[in-house]
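Undergrad: Show me how the following folds:
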Amino acid sequence: MDASKPIFKLEVITLLVKFLKPVLPCIINQSQNLCKDLLLKNTPKDEHDYFLTRFSILSALGFIIGPFISGSLFSIGFLYVGLLAAALTLANIFLIKSIPKGTDDLPPQLDERSFVEKSWENVIDTVDNFKKSDYKKNWDIIAIKYLYISSITIFFSKFTQILKHNFDATPFVIGYTSSYMSSLTFAGTYFATNIKDHISNYSVLTLTEYALVVAGTTQLLACYSPVYNLYAIMCIPIIFSTSFINSMWKDLFSIRGNESLKKVNSSVGILSGLTIPLIFGIVCNTIGHHAVIIFSVIPIIVSLFVINKYTKQYKLVEQENKKSKDE
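TA: As a prediction, this is how the structure comes out:
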């Protein structure tokens, strides 16, 4: 009986690690938005644009420099990566503690709802908006985003498996590849903002379709690239096209004129981000790195099929119905 206790403790610790592994990154990822809110609270309104621009630049530099340094340290020993992360976290804590509290930072006195109650109310609102979104007619818009988020979530979170399998990449190579992709993401955000102003005469659906074709084709080439240089080149159209698609969702969810459909836009992305990694994990345990290719490419192919077989036809039917009503 005594011999089983250490095994039981080890199993409990393993379960806790498996639970915290996906939860901690989700919590840490919120720090970007929280820092932005903190910045806006402590700077004059007329200087918000100035500080936000520099905030974006510094954030991008962090995403570029961080993986490069961690990749270099990993080749020496993972302990050094952990120590660096701990030191930077402590530095952030001291910096936050040095910021004087404002009136907005005081706990609200009127709102006595618990975190669970607030979360439950958000879930109820999301379900209510979903019901009002006329999903039986608008299911295609929801499905297109769900499939797209599934694709990019797996590709950008598991591209290291492609590097390891195709090129037997070292931690250093993975580190500077991550830095390279982060720099492209930073540039892609500005590309998407500027290009939209020059192609506003095209329909939202057409632009989204073309961007999905580019993203799907280049992701397929990246997954099967025989040499690293080809993978690196394919990252450029992948990231620029996905950045453009990310900027189009608000417009795409507005084409049907349904306010509730607009409100479920972000919820669909969250749902996909929560469910797909779980499904991917089950499949990946069975077929290995091939799961990365399947989950990166197939969802985009299916979304293009939905656009051509339903979304475009729906638009034509709506136009015909409008003509018949006018007559």
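
Undergrad: CA atoms for contacts and neighbours, from now on please.
TA: Fine.

Undergrad: which secondary structure elements does the helix or strand hosting Leu184 contact?
TA: Secondary-structure assignment from DSSP states H and E places Leu184 in helix 171-198. On a contact count with 3 or more C-alpha pairs under 8 Å, 6 or more residues apart in numbering; DSSP states H and E, helix 171-198 meets helix 48-76, helix 228-246.

Undergrad: hmm, 10 Å instead?
TA: Under the contact definition 3 or more C-alpha pairs under 10 Å, 6 or more residues apart in numbering; DSSP states H and E, helix 171-198 sits against helix 48-76, helix 135-167, helix 228-246.

Undergrad: Now the second one, please; I'll put the structures next to each other:
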Amino acid sequence: MAFDPTWVYAISFMDLFAVSLSIPLLSTHLRSLGASHMLIGFSSSLYAGAQLISGPIIGSWSDRKGRQMVLLTSLIICVISYVFLGMLKSLVVVLVIRLILGIFKHIQVLTRTIVADQIPSEEQSRVSGRLTALSSAGFIIGPVIGGHLAELENGFTYLCYLTALLFALNIAMTYLFLPDCPKAQLPDETETIREKKKCASFKEEMICAVRDLADIDWAMYWDIFALKFLMGISQAIFFSNYFLNVQETYNVSPKWTGYTISFQGIVGASAGLLAGWVDQKLYKNDLSFRQRNLHGFIIMAVAYTGLLFSPTLFLFMLWTIPLRASCAILRIVGTDMILKRGSATQRGSLVGTGNSISNIARLVAPLLAGFMGDLYGTNTSALLSTIISVLGIILLLTTKQHTPPVRTKAH
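TA: You can find the predicted model right below:
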């Protein structure tokens, strides 16, 4: 079967659309079950911590077992988890489900790796941009629908069931339209692929997947992961107490705060769609990705500075345009750097590790933002994000950038 990226777009969109229906309301659900603010924060950290540890392992497992099988496993576990999340009203159950989802829910990582397997390198920026745009669109629509359904009696339960149904649709699409197509093999990778087929049982596969991670030359990727961390933590700090900051600073209702998030989602989706065009028009000769990263971090730093000093909500929203656009493009650039620098047999491991780096940022950011907010006020988040963006600029200006060999997909 010929590979059609449309199905990857659909699965990625459905994933984030499904999650955005219920996850924004999870803290309210936990409060209704008697959870403290600390326990609510712990549930978020539990998920991020599980993602952090499991990301490289799941990615390595997909290198070994095949993307479709691992993606199907992830989706089946998501369906079961959300059904139980809607059925059982227990704090312990919620925490256990968050842990299970954190371990296995790596759908975005797997879809991006599938794109890397099947799309020629010269077209990956364009396809990755569309993938980012369409998956971001899920977060534009989902919270609005979820907010309305949540007002019904037992609304959270219905949202969990609807989320499970959407994941079930993703199972059908994955099974029918995303079989593991033949991948391009480099001459020096034949023996590696043969060796990877020796592990048979699930336990052996997990052990082998962890062992494969030790075979990667991680020193080759430190600069990519450092930049991903700096971008991730600057974003996570800024958005960690976003609702509270906007409402206190500009005296607006939660409804209007939600609209500001949807607007930023639209900007991010639009930037993703334009990423391929920007790549071809402005950065065709930027083989090391240095210029793209440098320009992106400069725009981020300027945008955070503008947000810090915005006296009105209108100016605040204007500054979010360059911020969300630069973040969307930097996310795509980071993935492209990993894929073009790494081996085809290690893509899942590398993309999974990149996702884990983002989860480290999400673990650290709420603690740092909360601590600084208590000391210096709610507007500190934009200042911290500005400083971290400047660190990214300094890193790019002071380190030698690696230029990867150009690899094209064989047909």
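
Undergrad: returning to that earlier point: give the aligned range of the helix holding Leu184 of structure 1 in structure 2.
TA: Helix 171-198 of structure 1 lines up with residues 254-281 of structure 2 when matched by TM-score structural alignment.

Undergrad: So for that stretch, what gets flagged as buried?
TA: By neighbour count, and taking 16 or more other C-alpha atoms under 10 Å as the criterion, the buried residues in stretch 254-281 of structure 2 are 257, 260-276, 278-279.

Undergrad: With structure 2 overlaid, how far apart is the strand or helix carrying Ile93 of structure 1 on average?
TA: Mapping Ile93 of structure 1 onto the secondary structure by DSSP H and E places it in helix 78-98. Once superposed with structure 2, the aligned residues differ from helix 78-98 of structure 1 by a mean of 5.1 Å; criterion: mean C-alpha distance after the TM-score superposition for structure 1.

Undergrad: quick check: angle from that helix to helix 48-76?
TA: Taking axes from the mean of the first three to the mean of the last three C-alpha atoms, to 10 degrees, one finds that helix 78-98 of structure 1 is oriented at 150 degrees with respect to helix 48-76.

Undergrad: Identify the residues contacting the spatially closest residue to Ile224 of structure 2 that is not a sequence neighbour.
TA: Sequence neighbours aside, Gly334 is the residue nearest to Ile224 of structure 2 in space, at 6.5 Å (criterion: C-alpha to C-alpha, 6 or more residues apart in numbering). Residues counted as contacts of Gly334 of structure 2 (C-alpha atoms under 10 Å, 6 or more residues apart in numbering) are Ile224, Phe225, Leu227, Lys228, Met231, Phe289, Arg292, Asn293, Val351, Gly354.

Undergrad: The fourth one -> structure 1?
TA: Read it as Lys228 of structure 2. Looks like Lys228 of structure 2 aligns to Lys145 there (TM-score structural alignment).

Undergrad: now the equivalent of Ser381 of structure 2 over in structure 1: how far from Asp168 of structure 1?
TA: Matched across to structure 1, Ser381 of structure 2 falls on Val292, judged by TM-score structural alignment. For Val292 of structure 1, the distance to Asp168 of structure 1 equals 16 Å [C-alpha to C-alpha, to the nearest Å].

Undergrad: With Val213 of structure 1 instead?
TA: Look at Val213 of structure 1 and Asp168 of structure 1: by C-alpha to C-alpha, they are 29 Å apart.

Undergrad: who's more crowded, these two?
TA: Summary of the neighbour comparison: Val213 of structure 1 and Asp168, criterion other C-alpha atoms under 10 Å, with Val213 having more neighbours (17 against 13).

Undergrad: Adding mean neighbour count and distance to Leu221 of structure 1, write the helices and strands packed on helix 171-198 of structure 1 out as TSV.
TA: TSV is the format used below for those (neighbours: other C-alpha atoms under 10 Å; distance: least, C-alpha to C-alpha, whole Å):
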stretch	mean neighbour count	distance to Leu221 of structure 1
helix 48-76	16	24
helix 135-167	19	11
helix 228-246	19	7
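
Undergrad: quick one: the match of helix 171-198 of structure 1 to structure 1 mean distance?
TA: Looks like 1.3 Å for stretch 254-281 of structure 2 (mean C-alpha distance after the TM-score superposition for structure 1).

Undergrad: Measure how far that stretch is from the centre of its chain, please.
TA: Relative to the centre of its chain, stretch 254-281 of structure 2 is centred 15 Å away, using C-alpha atoms, centre = their mean, to the nearest Å.

Undergrad: Stretch 15-33 of structure 1 too?
TA: When C-alpha coordinates are averaged (C-alpha atoms, centre = their mean), stretch 15-33 of structure 1 and its chain have centres 14 Å apart.

Undergrad: Where in structure 1 does stretch 9-18 of structure 2 fall?
TA: With TM-score structural alignment as the criterion, stretch 9-18 of structure 2 doesn't align anywhere.

Undergrad: Could you do stretch 67-75 of structure 2 as well?
TA: Using TM-score structural alignment, there is no partner range for stretch 67-75 of structure 2 in structure 1.

Undergrad: How about that stretch, which residues are buried there?
TA: Within stretch 67-75 of structure 2, the residues that count as buried by 16+ other C-alpha under 10 Å are Arg67, Gln68, Met69, Val70, Leu71, Leu72, Ser74, Leu75.

Undergrad: I'd say the first one and Val8 touch.
TA: No. In terms of C-alpha atoms under 10 Å, Arg67 of structure 2 does not count as a neighbour of Val8; the distance is 11.9 Å.

Undergrad: what do those two both touch?
TA: Taking C-alpha under 10 Å, 6+ apart as the contact rule, Arg67 of structure 2 and Val8 both touch Leu110, Thr111, Ile114, Thr174, Leu178.

Undergrad: quick one on the thing from earlier: nearest to Thr28 of structure 2, of the contacts of Gly334 of structure 2?
TA: Met231 (28.6 Å; C-alpha to C-alpha).
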